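**Student:** Here is a sequence together with a model predicted from it:
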Amino acid sequence: MLTSKQRAILRGKANTMDPVFIVGKGEIDETMIQGVKDCLDARELIKLKVLESSMYNAREASVKLAEATGADCVQVIGSKFVLYLQKKKDSAYADLLK
């Protein structure tokens, strides 16, 4: 669980990021969950976007993906959201979040 101060730091880092995944018309399935998990394992902090034609809004998609991957939802703004999953070792953000 992230504190508000940690969340603010991660929001600042994610501000300049581009979305790496897009939730479209289809359902959030195991393939997408595994792709997001792999990306989180590599990057720790990722931004995702939900299309207007999706069956989910950004809040619903963020909750579903955060629960499925074990990540924390950092923020949801409009159609975009940010997820964070700290690496076990060699974390790029561990020093910032102390």
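**Tutor:** That came through fine. The structure displayed is predicted, hence computed values, not measured ones. Numbering: from 1, shown residues only.
**Student:** drop to CA atoms for contacts and neighbour counts, all remaining ones
**Tutor:** Fine.
**Student:** which residues does residue 71 contact?
**Tutor:** Neighbour list for residue 71: 65, 83, 84, 85 [criterion: C-alpha atoms under 8 Å, 6 or more residues apart in numbering].
**Student:** Please narrow these to those residing in helices.
**Tutor:** Mapping the contacts of residue 71 onto helices (DSSP state H) picks out residue 65.
**Student:** Below is structure B, check it against A:
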Amino acid sequence: MANLSIQERKRLRQIGHALNPVVMLGTHGVSESVVEETLRALNDHELIKVKIAGEDREARVQAMDELAQKTGAEVVQKIGKIALLYKKAPQQNAKLSNLVRHAHVSN
């Protein structure tokens, strides 16, 4: 996936600020079911927040990167236990896409 420009990242972070996590990573890490659920959420919403449990910072960062790699998503931002992931949907759904629904947030 191509790297996002600074302006694109800024806009995605602005939209992501109002979002709640839709995928939660537990102590079992990046399992096949978590990858499938993340892919479904990315296909529907394009921009999602993922919450990762655990106190080990390096393990959380590694899990975030592994999930992004397995789903083909771009990590827009990492803050503590929350990661903001973006992946352009093959066919955008205007009712579900966070990019369409929050298009009014700064361009």
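**Tutor:** Nice, thanks for sending it over. Keep in mind that what you see is a predicted model, and the values were worked out from it rather than measured.
**Student:** okay, the contacts of residue 71 of the first structure in JSON lines with neighbour count and distance to residue 29 of the first structure next?
**Tutor:** Listed next are the contacts of residue 71 of the first structure as JSON lines, based on neighbours: other C-alpha atoms under 10 Å; distance: C-alpha to C-alpha, whole Å:
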{"residue": "65", "neighbour count": "21", "distance to residue 29 of the first structure": "10"}
{"residue": "83", "neighbour count": "26", "distance to residue 29 of the first structure": "17"}
{"residue": "84", "neighbour count": "25", "distance to residue 29 of the first structure": "20"}
{"residue": "85", "neighbour count": "22", "distance to residue 29 of the first structure": "19"}
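**Student:** compared with the second structure, how much does the host helix or strand of residue 39 of the first structure deviate?
**Tutor:** Here residue 39 of the first structure, judged by DSSP states H and E, is contained in helix 30-43. Its matched residues in the second structure lie on average 0.6 Å from helix 30-43 of the first structure after superposition (mean C-alpha distance after the TM-score superposition for the first structure).
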